[in-house]
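1. Next one to model:
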Amino acid sequence: MTSDSFRIGGDITVRRLGFGAMQLPTEPDEARKASIAVARRAVELGVTLIDTAYLYGWGANEELLVEALYPYPDEVLITTKVGVVPPDPPREAALCGRPEVLRDQVERALRRLRVDRLDLLQLHRIDPEVPLADQVGTLGELQAEGKIGHIGLSEVTVAELDQARQIIDVASVQNRYNVLDREHDAVLEACAAAGIAFLPWRPVLPAAAEPPGEIATVAAELGATAAQVALAWLLDRSPVVLPIPGTASIEHLEENVAAASLRLSDDQRSRLNATRPRV
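-> Sure, this is the predicted structure:
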């Protein structure tokens, strides 16, 4: 049976079903109170991996998690991302991997999250205008300074992962991936071979919105929802997969967390594997 936990970087043990905080509203009103309740409920349900990023409200999402969870329980890992800068009209948010920008964003994240070290810091995207070596090299320097524990990447190819691993130890990769979107199968396989955590973002859609088909059939057989089947498939796919479904609803959060207890039969696994991915 596949383990329900994973050791990121070999030393940070988390439960494999995490929580993506991106969808949590941060406005100072009832919606913010509801967001805080969702974050706290996630921890109550045993979630130990919570994903955020500077991009999510330009720090507001990180600050929301601080309000909800600080001081953080010992077992909870808050992972954040850097490498994107705010919009400068008419330009939308842009990638920026310049060393001085990455260093500044890491320093600000430390202050916002009220920690001395970011246990897992991910590069949100590779900036094509800056040499990859300069980007991951800067994060490596910050790691040597004790400000970063482990380094991760997001939306990378196998070649980019290989190149980065020649410079730093990569602890995680966060790419878009789900039962109907397997574009990054090769990246997942590379992570599995190297023992690197693979955090699929958008782990549920579009499966949860699909018309009746094999996913719905398996869901009926298990007495589950299509979203739960999508998460169960990911957890079954490889022991290095750590899905991070996001929601602003406690009901949906509880539904997602319950998916960790689903077990696919060999037949169900085969049928889901045969479902035509969208590429």
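2. hey, let's count contacts and neighbours off CA atoms from now on
-> OK.
3. Double-check Thr138 against Arg103; I have them as touching.
-> Yes. If you go by C-alpha atoms under 8 Å, Thr138 and Arg103 touch, sitting 7.2 Å apart.
4. Now do the buried residues in stretch 99-116.
-> 99, 101-103, 105-107, 109, 112-113 (16 or more other C-alpha atoms under 10 Å).
5. tell me the two of these that are most distant?
-> Pairwise distances among the buried residues of stretch 99-116 were taken by C-alpha to C-alpha; the largest, 21.0 Å, belongs to Pro99 and Leu113.
6. want to put them side by side, so please do this one too:
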Amino acid sequence: MAHIALTIAGSDSGGGAGIQADLKAMSALGVYGASVITAVTAQNTRAVTAVHGIPLDVIAAQIEAVLSDLDVGAIKIGMLATPEIIQTVADGIAEFPGPVVLDPVMIAKSGDALLAREAVQTLRDVLLPRATVLTPNLPEAACLLDQMVAETTDEMTAQGHALCDLGAGAVLMKGGHGKGDVCRDLLVSPDGVVAQFEAPRVDTRNTHGTGCTLSSSIAAGLAKGLRLADAAAQAHSYLQGAIAAADALGVGHGHGPVHHFYRVWES
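-> Predicted coordinates:
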């Protein structure tokens, strides 16, 4: 029987992030991916030029259709553009017994906003306590806490604990926006730092979809029954390979996507 993960997120017409990145990552890691589309974006490697939210009843119907039939092992949640969409998703997964990976998508790689300002509070109140693990980058963590962006490992740890205090089961503080030659991610639980993942910072502009890819990769691992720390370690290793191979992919003229299938394609 196939391991199944569900992604609830927005569509990226350029194929590098969102639902498309999620399904590619899940497939690359040997997991069957199902999807619920919350928004359609007109997007490429350079810009997001339009966003259209899916009607709430259609989002709810997609969730019900998948969860009523497929044996979903884990859910990844990404782009939720409005407070109403956030509430609809929270209601739709209320009875889901498995792990939930929440990626608080706020800004695209191009700099375009993907989450309405008034939706941040709703995300914090309604969905954050539902998360088995929250996967913010440093600016997203700061926004959720209304604090300055963390610059040190101690500050990252403190913000991770603060987000756990808001209800998240664990927090993966992603260091991709940090400085220095080493990129450091911290997996923080209410009891302390569970794991630390480090990798050399890759000199590339082709990092479109990294956050989506990492969170969906963690969901894939959890759908296979891995412990959270092991799922995060697998996802980190996979993403580093996808980033390292991104320049060979050569898609688009802006911030290109990572290479989800670097293990099976010949570039």
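7. what TM-score do we get after superposing?
-> After superposition, the two chains reach a TM-score (TM-score structural alignment, normalised by the length of the second structure) of 0.43; 164 aligned residues with a C-alpha RMSD of 5.1 Å.
8. picking that back up, among the buried residues of stretch 99-116 of the first structure, which are located in strands?
-> Using DSSP state E to define strands, no part of these is located there.
9. Turn those residues into CSV, columns for distance to Leu161 of the first structure.
-> CSV is the format used below for those (distance: C-alpha to C-alpha, whole Å):
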residue, distance to Leu161 of the first structure
Pro99, 19
Val101, 22
Leu102, 19
Arg103, 21
Gln105, 22
Val106, 21
Glu107, 25
Ala109, 24
Arg112, 29
Leu113, 28
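10. Closest to Val38 of the first structure out of the residues you listed?
-> Here the nearest of the buried residues of stretch 99-116 of the first structure to Val38 of the first structure, counting by C-alpha to C-alpha, is Leu113; it sits at 18.1 Å.
11. what sits against that closest one?
-> The contact partners of Leu113 of the first structure, taken as C-alpha atoms under 8 Å, 6 or more residues apart in numbering, are 62-63, 66.
12. Include neighbour count when you put those into CSV, please.
-> Shown next, in CSV, are those (neighbours: other C-alpha atoms under 10 Å):
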residue, neighbour count
Glu62, 26
Glu63, 20
Val66, 17
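13. so Leu77 of the first structure touches Leu49, yeah?
-> Yes. With contact defined as C-alpha under 8 Å, Leu77 of the first structure reaches Leu49; the gap is 5.0 Å.
14. So those two - more neighbours on which side?
-> Leu49 (24 against 20; other C-alpha atoms under 10 Å).
15. Tell me which stretches of the stretch 1-150 of the second structure form strands.
-> All strands of the stretch 1-150 of the second structure, identified by DSSP state E, counting those that start in this stretch, fall at 4-12, 32-43, 48-53, 74-77, 100-102, 133-134.
16. List just the one of these that sits closest to Val182 of the second structure.
-> Comparing these under C-alpha to C-alpha, the one sitting nearest is strand 133-134, at 21.9 Å.
17. For that closest one, name the packing helices and strands.
-> strand 100-102, strand 171-173 (3 or more C-alpha pairs under 8 Å, 6 or more residues apart in numbering; DSSP states H and E).
18. Just send these back as CSV, with mean neighbour count and distance to Ile86 of the second structure too.
-> CSV is the format used below for these (neighbours: other C-alpha atoms under 10 Å; distance: least, C-alpha to C-alpha, whole Å):
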stretch, mean neighbour count, distance to Ile86 of the second structure
strand 100-102, 29, 11
strand 171-173, 28, 19
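19. out of the ones you listed, which comes closest to Leu239 of the second structure?
-> strand 171-173 (14.3 Å).
20. Show me the helices in the stretch 101-250 of the first structure, by range?
-> Per DSSP state H, counting those that start in this stretch, the stretch 101-250 of the first structure carries helices over the ranges 132-144, 158-165, 185-194, 214-222, 226-237, 250-258.
21. again with the second structure
-> Per DSSP state H, the second structure carries helices over the ranges 18-28, 56-67, 83-92, 119-122, 138-145, 153-165, 210-223, 228-244, 246-249.
22. Tell me which of the ones you listed sits most buried.
-> Most buried of the helices of the second structure by mean neighbour count (mean count of other C-alpha atoms under 10 Å) is helix 210-223; its value is a mean of 30.
23. Point out the other helices and strands that it packs with.
-> By 3+ C-alpha pairs under 8 Å, 6+ apart, helix 210-223 of the second structure packs against strand 4-12, helix 18-28, strand 74-77, strand 100-102, helix 228-244.
24. any idea of the angle the first one forms with helix 210-223?
-> Looking back up the chat, that one is strand 4-12 of the second structure. 170 degrees (axes from the mean of the first three to the mean of the last three C-alpha atoms, to 10 degrees).
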